[in-house]
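Participant: Output the structure for:
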Amino acid sequence: MRKIIVYIATSADGYIARKDGAVDWLDRPRPKGNYGMGEFWQSIDTILLGRKTYDFVVRFVKEGKSIPKQKHEPKHYAFSRRPPKKVLPGFEFVKEPIKKFAKRLRAQKGKNIFMMGGGGIIASFLDVGEIDEFIIHVIPTFIGEGIPLIAPRHRTVPLKLLSTKKFSDGVVRLHYEVVKTKAQARSR
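Facilitator: Prediction:
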């Protein structure tokens, strides 16, 4: 079965971006292999993102920056109750309930699914038991405040550590499996 995997970088204090969405603190020399991103891209064929992350991608494109082209272009699904009138090519907006969408998507043939973020959509998928794994790259920088990895809500979600990797620049990759409750396992 296809997995939904959060593959993301956080500051050492757990933020994925500054309050304004800026990720300038991620601009740093990368070690050879770019933290395994190429291998990860080969394992996915679908990208999920929330509306704020979609808007960030739109700004990125408007600034003349390109989205890296892949041999096989992934399908992009963005979640919003109010989709924009004009949508970037290759993107589709989703309004259906997350659980229903995830079940339908997992039933389709394909590779794993990349949950790009941001914190709100990650939390929404996590709250209905639809995140399978987290691959978190902890950047050795504190930014003090910002957008947390997961939108704050009252929840306890146990994780099982699958692996760790330390890179030469001090970045640490933590690979976790989300431990499903019995009720979540039955609902699939």
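Participant: For the rest of this, base every contact and every neighbour count on C-alpha atoms.
Facilitator: OK.
Participant: helix/strand/coil for residue 37?
Facilitator: Following DSSP: H, G, I helix; E, B strand; the rest coil, we place residue 37 in the helix state.
Participant: Could you report the neighbour count for it?
Facilitator: For residue 37, the tally of surrounding residues (other C-alpha atoms under 10 Å) stands at 11.
Participant: Would you confirm that residue 7 contacts residue 134?
Facilitator: Yes: with contact defined as C-alpha atoms under 8 Å, residue 7 reaches residue 134; the gap is 6.1 Å.
Participant: okay, those two: which has more neighbours?
Facilitator: Ranked by neighbour count (other C-alpha under 10 Å), residue 7 and residue 134 place residue 134 first, with 22 against 19.
Participant: Residue 131 in helix, strand or coil?
Facilitator: coil.
Participant: got the contact list for it?
Facilitator: With contacts taken as C-alpha atoms under 8 Å, 6 or more residues apart in numbering, residue 131 has the following neighbours: 3, 4, 5, 6, 122, 125, 178.
Participant: Show me those that map onto strands.
Facilitator: 4, 5, 6, 178 (DSSP state E).
Participant: now the other sequence, so there's something to compare against:
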Amino acid sequence: MRKIILWMSVSLDGFIEGPERQIDWHLVDEELHSHANEELAAKGAFLSGRVTHELMAGFWPTADADPASPRPVAEFARIWRDMPKFVFSRTLERADWNTTVVRDVVVDEIMALKARPGADMVLSGADLAASFRRHGLIDEYRLYIHPVLIGRGKPLFTASDAKTDLRLVENRAFGNGVLLAHYAKR
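Facilitator: Predicted structure coming up:
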């Protein structure tokens, strides 16, 4: 059965975006972007909420059209376009770029998706992750911790009664100071 991996960048103080959705504090250099491309190219699908999907769809479909685009940017544009995507939204009517709109997180439907043949799936977005976590649907956590304190914004994890025991799978420090902390459910 394929796994669902929460894949998020987070500030050291636990935020995924600033108070006005800023992500300009992300330290994505060529080393980190190339690493992400290599890992993500081997995955089987992207799972995201509407806001994340619309943000991605607003940039990545044509990000490689500019000949001046750095190699990792052009590479990821192709990965993103080709990857099957599932966007969870109650308001979105349709989505382009190999995307299926899903109305709700229904455990039986997610388990059926996990049982399909293919590679592991990547989950992004704090609100969607909270729903998946509540239902025990996240198998692994890949957190890219950026060496910055942004003070306030949207936290990755909100208060919850759900306790999840994890084991360390991998950790890695990148040259720009970003740390990968990769955990799996025990």
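Participant: re the thing from before, ok, of the ones in strands among the contacts of residue 131 of the first structure, which one's closest to residue 31 of the first structure?
Facilitator: Nearest to residue 31 of the first structure among these: residue 6, at 21.3 Å, using C-alpha to C-alpha.
Participant: Distance of the closest one relative to residue 40 of the first structure?
Facilitator: For residue 6 of the first structure, the distance to residue 40 of the first structure equals 11 Å [C-alpha to C-alpha, to the nearest Å].
Participant: Then residue 154 of the first structure?
Facilitator: 31 Å.
Participant: These two: who's more crowded?
Facilitator: A side-by-side neighbour count of residue 154 of the first structure and residue 40, using other C-alpha under 10 Å, places residue 40 first with 13 against 6.
Participant: SS state for that one?
Facilitator: On the basis of three-state DSSP, residue 40 of the first structure is classed as helix.
Participant: Aligned counterpart of it in the second structure, please.
Facilitator: The alignment partner of residue 40 of the first structure in the second structure, by TM-score structural alignment, is residue 39.
Participant: what sits against its match?
Facilitator: Contacts of residue 39 of the second structure (C-alpha under 8 Å, 6+ apart): none.
Participant: Just the element for residue 145 of the second structure, please.
Facilitator: strand 140-146 (DSSP states H and E).
Participant: which residues of the first structure does that strand align to?
Facilitator: Using TM-score structural alignment, strand 140-146 of the second structure pairs with 133-139 in the first structure.
Participant: Now do that stretch: everything it contacts.
Facilitator: In contact with stretch 133-139 of the first structure (C-alpha under 8 Å, 6+ apart) are residues 3-12, 14, 26, 170-178.
Participant: How about the spatially most central residue of the second structure: what's its closest non-neighbour residue?
Facilitator: Centroid-nearest residue in the second structure: residue 124, 3.1 Å away (criterion: C-alpha atoms, centre = their mean). Nearest residue to residue 124 of the second structure in three dimensions, chain neighbours excluded: residue 48, at 5.2 Å (C-alpha to C-alpha, 6 or more residues apart in numbering).
Participant: Run through the neighbouring helices and strands of the strand or helix carrying that neighbour.
Facilitator: Under the criterion of DSSP H and E, residue 48 of the second structure resides in strand 45-49. Helices and strands touching strand 45-49 of the second structure, by 3 or more C-alpha pairs under 8 Å, 6 or more residues apart in numbering; DSSP states H and E, are strand 85-88, strand 121-124, helix 126-134.
Participant: Tell me which helix or strand comes right after it.
Facilitator: Strand 45-49 of the second structure is succeeded, C-terminally, by helix 50-57 (DSSP H and E).
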